[in-house]
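Chemist: Provide a 3D model corresponding to the input given below.
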Amino acid sequence: MVHFSKVAVVAAALAGSAIAHPGEHHDLDDIKQQVKARDQMASVAKRSLNNCPSSLKHRELTARAVARRSTIAKDLREKRGIQTKAKKFRRDLATLEAYEAVNHNMTGVYHYTPATPEATIFSANTSCILSPEVTDGPYYILGELVRKNVTEGQPGIPLYLEAQYIDITTCLPVPELYVDIWNCNATGYYSGVVANGNEVGWDSTFLRGVQPTDEEGVASFETIFPGHYEGRAIHTHLLVHDNVTVMDNGTFQGGAVTHIGQLFWNEELRSAAEAVYPYTTNTQAITSNAEDMWSIVQAENDFDPFPEYMYLGDSIEDGLLAWIQIGVNVTADYTDDDYYSVAATLQADGGHENTESPFTRGGDMGNGTAPGNGTAPPS
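Modeler: Prediction:
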C-alpha cells in the first residue's frame, strides 16, 4: 500500500536577517520591493494559467506527463534495485492555515490501494505559476556543461528533478529552452566560486549543469538534495535561456534570460534529509521556509515554489523523484535586470571571476557574514 502525506507550510513576513549566500549582503528595503514586484508578476501569470485545465491540448500534455513520471519512477526503482514500496508526499496550497504556525508538522496521511489512478500520484498543479521570479543569487556561473548528471560524486540523497516549462499564454510546453541548475552540496557549499565563507574554488563544477527542454518542455537532472546554510531556506536554482547558440565544446552562449527561479523544499523533507549522513555533518545554522528572506510562501495561491516529490523506496536514502511545472513568459528577457547576476564564467582553462560582481572576492562584498564553521568539501 502506498502512503501519502499532505504537508503545508506557513506564510511568513521577511526575516530580520539580511544574510543569504556566503559573502552576500542585501538591503531589506530593496528585497521588499523585489518581493512585491515578484508577487505582482505571479498574480498576472496565474490569471493567464487559470484557463489551462480547460484546454484539450493541455489536458493531453498532462496525461503524457503522468505517464512519463510513472515510467521514470519505475525505471529509477529498477535501476537502484529498490524492492520496498514508494511513498508520495503531497502538499495542498489550500492548507496554508494559521494552525500551521503552531505545528509545522501537521500532516494528514492518506492510504490508497494499488488501483489508485496514476494521475493522483504523478499530476502537477497547473492552475498557478509554479516557480516565482526571484534573484538568481550571487553564485550563477556562465559556461557550465550541457549534461544531465551533475553530481560529480558529491555525497548526498540522490534527486531526480524534472522541470517542465509551460507558456503562460498558450498553456503549451516550451521546447529548446536551456535550463541551468545549481545548488549547494550536503554541507552547504557551492562549487565554482570563492567568497567569504565559500572557498571551494573557481574551477569546481559539482552540482551545476545545463539541459535543453524537449518537445514536452521538460529538462531533467540527476543531482542531490541540497544542504542548508545560514540565512536561506533550502533551495535549488533554475535559470532559463532562450535562443542560445550551442557550442562544439558542450556549452552554450548568448540568448535571452527568460526565467529566473528558485525551488524550495518543505520542512518535513528537510528534516528527513538532515537526519542522514553527510547532512548530519553540516554545522551551519538552519533557516526555515517561514524565515527565508524572500518570503517564499507569502504569495500563497499566486505561485507554488515547492515541487511535488516521492520517495523512490521506503527510506529517503533510496532517493527522490521530484517534478514541477513552471509557467514562463516566453517574451521576457531579464538579462539587464537586477535579478540577474553572474559571479564567474567557466572557460576551457577554468573558472574566471567576474570582478564586477558585488558578491565575489573581486567585488565589494559589503558586510556579509560567513556561514558558520563547516568545512568546504573537496572539488
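Chemist: Only C-alpha atoms from now on, for both contacts and neighbour counts.
Modeler: OK.
Chemist: Just confirm Arg270 is within a helix.
Modeler: Yes: using DSSP: H, G, I helix; E, B strand; the rest coil, the assignment for Arg270 is a helix.
Chemist: Any idea how many residues pack against the residue nearest to it when sequence neighbours are not counted?
Modeler: Of all residues not flanking Arg270 in the chain, Ile234 sits nearest, at 7.6 Å (C-alpha to C-alpha, 6 or more residues apart in numbering). Neighbours of Ile234 under the rule other C-alpha atoms under 10 Å: 26.
Chemist: contacting residues for Ile234?
Modeler: 226-228, 264-265, 270, 287-289 (C-alpha atoms under 8 Å, 6 or more residues apart in numbering).
Chemist: can you tell me which of those residues are in strands?
Modeler: Phe264 (DSSP state E).
Chemist: Can I get the contacts of Ile234 in a markdown table including neighbour count and distance to Tyr334?
Modeler: Shown next, in a markdown table, are the contacts of Ile234 (neighbours: other C-alpha atoms under 10 Å; distance: C-alpha to C-alpha, whole Å):
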| residue | neighbour count | distance to Tyr334 |
| --- | --- | --- |
| Pro226 | 29 | 26 |
| Gly227 | 27 | 28 |
| His228 | 28 | 27 |
| Phe264 | 21 | 21 |
| Trp265 | 21 | 25 |
| Arg270 | 19 | 31 |
| Thr287 | 18 | 28 |
| Ser288 | 18 | 28 |
| Asn289 | 23 | 26 |
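Chemist: Kindly indicate which of the contacts of Ile234 lies nearest Thr187.
Modeler: If you rank these by distance to Thr187 using C-alpha to C-alpha, Gly227 comes first, at 5.4 Å.
Chemist: surely the closest one meets Gly188?
Modeler: Yes: assessed by C-alpha atoms under 8 Å, Gly227 is found in contact with Gly188 at 5.0 Å.
Chemist: Need the residues touching each of those two.
Modeler: Joint contacts of Gly227 and Gly188 (C-alpha under 8 Å, 6+ apart) are Asn282.
Chemist: And for the nearest residue to Thr251 once chain neighbours are set aside, the neighbour number?
Modeler: Nearest non-adjacent residue to Thr251, counting by C-alpha to C-alpha, 6+ apart: Leu145, 5.0 Å away. When neighbours are counted by other C-alpha under 10 Å, Leu145 registers 18.
Chemist: Sequence B follows; please return its structure for comparison with A:
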Amino acid sequence: MALKSLLSSLLLAPLALAHPGHKEAVHAHRALPLERRSLDHCSKEFNSPEFIQRTVEINGAEIKRLRRALGYEVDEKPKITPRDYLSVSRIDHKSNKTVTEGMDLSTLFSNYGACMLMPVVDEGPLYVKGEEIRKNITNGERGIKMTLAIQVVDYKTCQTVPNAYVDIWSSNATVSYPGMGDPNDASILKGTTLRGVQPTDSHGVASFDTMFPGHYDGRATHIHAIVWLGATKHANNTLTGGRAAHIGQIYFDQGLITAAERNAPYNTNRMPIQQNTRDFLFQAGANGDDPIVRYSFIGKDVSEGLFAWIRFGINQQTSRPLNPAAYWTANGGVMNPTGPISKLPGGGGGGGGWPGFGGGWGKRFAEKLGRKVEAEAELQEDAE
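Modeler: Sure thing, here's the model as predicted:
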C-alpha cells in the first residue's frame, strides 16, 4: 500500500507544480470530446469534385502567399502534369469498392479527384445516330454482362452536368457491330444491340446494362461514347437536335481483357488482340488523361459480370461535327449516303460486321484518326 501511495504522489506532483495552489481534479486534464463521432459520414462531400477543387484552391493560395513572403516568384498558372499512355497502362483499375443494388452511383467517383478534359476523338466508321433511350442494350446478346456508369462533369468548373445524354455503342463478343455492316444487307440495319442512349441524373451519371466488348484486329478493346447537350427527347424515346460536346472511347485494363477473353464466346475469336499500348488512339487518349474504366467484379471473377465506371471531363461550349454511318428511324436503319461506310469501295462489304476486318482496315482507320486527334490537340494547345 505504501508503494502504491508513493507512485500516486509522484504522478500527481507535476500537476500540482503546474498549477500551484489550484485544486483542479486530475480527470479535468483528460477531458473527452463532447460527442464521439467520426467524419466518415462526410466522405461523399469531402470527395466531391467541388470540395476537392475548392480545397486545392485555398491551400494553393496560402502556399503562394508564403512563397511570395520569402521572395520567390509564383507562377499564377495552375500546373497540371499530364499522364502518358505508358503510365496509364500500368495502373491497376480494379477497385475494392463494393457495388450494391440501389446505391448512389455518384459515390463511385470519389477517387476521381481531377476533372481534366477527356481526349476527344472521331466517332469512328460505325456510328448510328438516333438510337433509343434505354438502359439495357444487350438484346439477349451472349457475353459477359457489364453495367457501365459514366459521370459527366465540366472540366473547367468540376461541376457535374445533369440532363445531358450519353450515347454508347460497341462490338459484341464475336466481333461485329450489331446494327451496322454491309449496307446491301437490310437485316443488318434493323439491329440495335449494344447501342443506346441514357440521360445523366442530378449527379451527372448515366448508366447502361451492356456487355464487355470483343476485340478485333487493329484496335484495342473499347467502347465508343458521345455526350449530347441540349438535345430534345421525343415520345418515341429518341433524340433530335442538340450538339455533340464530347466524342470519346473507353478502354479496359489489359489483364481484365485477358481474363475476359478466356470465356465463351470471346474465346472463339481468332483475331490477334491489340494491346492498349500499341493502339494509336489509346496512345492519343491516354497522353493526358486516363480513359480506362475503374471496375469491380459482381461475383467471384469476371465471368459473373462487372460494374465499371469512368468520368468524362467535357467542355460544354464545344460542338463536335459528326458524320454517322447510318440513321435510326421508326422504320429501322437508313444508310447515310455520305457516311464513312458508304464511301468504302463496294459499299462496305463484310456481310455483317465491321467491313475489312481481315485486311487491317481497322488499323489504318485508327492511325488516320490518331493523326487527326494529335493535330486537333496541338491546335487546342495553341489556342489556350
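Chemist: Need the TM-score from the superposition.
Modeler: The pair, once superposed, lands on a TM-score of 0.64 when counted by TM-score structural alignment, normalised by the length of structure 1; 275 aligned residues with a C-alpha RMSD of 3.7 Å.
Chemist: about what we covered before: quick one: what's aligned to the residue nearest to Arg270 of structure 1 in structure 2?
Modeler: Matched by TM-score structural alignment, Ile234 of structure 1 corresponds to Thr221 in structure 2.
Chemist: just Asp203 of structure 1 next, same as before
Modeler: Asp203 of structure 1 maps onto Lys190 in structure 2, by TM-score structural alignment.
Chemist: In this structure that match contacts Val334, no?
Modeler: No: contact between Lys190 of structure 2 and Val334 fails when scored by C-alpha under 8 Å: they sit 9.1 Å apart.
Chemist: quick revisit: tell me which of the contacts of Ile234 of structure 1 is nearest to Ala348 of structure 1?
Modeler: Pro226 (27.2 Å).
Chemist: any idea how far the helix or strand containing Arg54 of structure 2 is from the chain center?
Modeler: Following DSSP states H and E, one finds Arg54 of structure 2 within helix 49-69. Per C-alpha atoms, centre = their mean, to the nearest Å, the displacement of helix 49-69 of structure 2 from the mean C-alpha position of its chain is 27 Å.
Chemist: What's Pro340 of structure 2 aligned with over in structure 1?
Modeler: Pro340 of structure 2 maps onto Pro358 in structure 1, by TM-score structural alignment.
Chemist: hmm, I was thinking of Arg278 of structure 2
Modeler: By TM-score structural alignment, Arg278 of structure 2 lines up with Glu291.
Chemist: Confirm Arg47 of structure 1 sits in a helix?
Modeler: Yes: when classified by three-state DSSP, Arg47 of structure 1 is found to be part of a helix.
Chemist: who's in contact with the residue nearest to it when sequence neighbours are not counted?
Modeler: Counting by C-alpha to C-alpha, 6+ apart, Arg47 of structure 1 lies nearest to Cys128, which is 7.9 Å off, once chain neighbours are set aside. Shown in contact with Cys128 of structure 1 (C-alpha under 8 Å, 6+ apart): 45-47, 49-50, 301-304, 327.
Chemist: What of Lys233 of structure 2?
Modeler: Contacts of Lys233 of structure 2 by C-alpha under 8 Å, 6+ apart are 239-240.
Chemist: can you tell me how far the equivalent of it over in structure 1 sits from Gly255 of structure 1?
Modeler: Applying TM-score structural alignment, one finds that Lys233 of structure 2 aligns to Val246 in structure 1. According to C-alpha to C-alpha, to the nearest Å, Val246 of structure 1 stands 10 Å off from Gly255 of structure 1.
Chemist: hmm, back to that, roughly how far apart are the match of Arg278 of structure 2 and Arg232 of structure 1?
Modeler: Taking C-alpha to C-alpha, one finds Glu291 of structure 1 at 8 Å from Arg232 of structure 1.
Chemist: what do you get for Tyr112 of structure 1?
Modeler: 35 Å.
Chemist: higher neighbour count, those two?
Modeler: Arg232 (23 against 12).
Chemist: my guess is the more buried one contacts Asp292, does it?
Modeler: Yes: contact criterion C-alpha under 8 Å: Arg232 of structure 1 and Asp292 qualify, at 5.3 Å.
Chemist: so what sits against both of these two?
Modeler: With C-alpha under 8 Å, 6+ apart, Arg232 of structure 1 and Asp292 have no common neighbours.
Chemist: Let me know the secondary structure of Ser204 of structure 1.
Modeler: Looking at Ser204 of structure 1 with three-state DSSP, the answer is coil.
Chemist: residues of the helix or strand containing His3 of structure 1 that come out buried?
Modeler: Using DSSP H and E, His3 of structure 1 sits within strand 2-7. Neighbour-count burial for strand 2-7 of structure 1 flags 4-7 (criterion: 16 or more other C-alpha atoms under 10 Å).
Chemist: Map Lys32 of structure 1 onto structure 2.
Modeler: So, by TM-score structural alignment, Lys32 of structure 1 is left unmatched.
Chemist: and if you look at Ile260 of structure 1?
Modeler: Match for Ile260 of structure 1 (TM-score structural alignment): Ile247.
Chemist: residues touching that match, list them.
Modeler: 120-123, 224-227, 320.
Chemist: how far away is the closest residue to it other than its chain neighbours from Ala245 of structure 2?
Modeler: The shortest distance from Ile247 of structure 2 to any non-neighbouring residue, by C-alpha to C-alpha, 6+ apart, is to Ile226 (4.5 Å). Separation of Ile226 of structure 2 from Ala245 of structure 2 (C-alpha to C-alpha): 8 Å.
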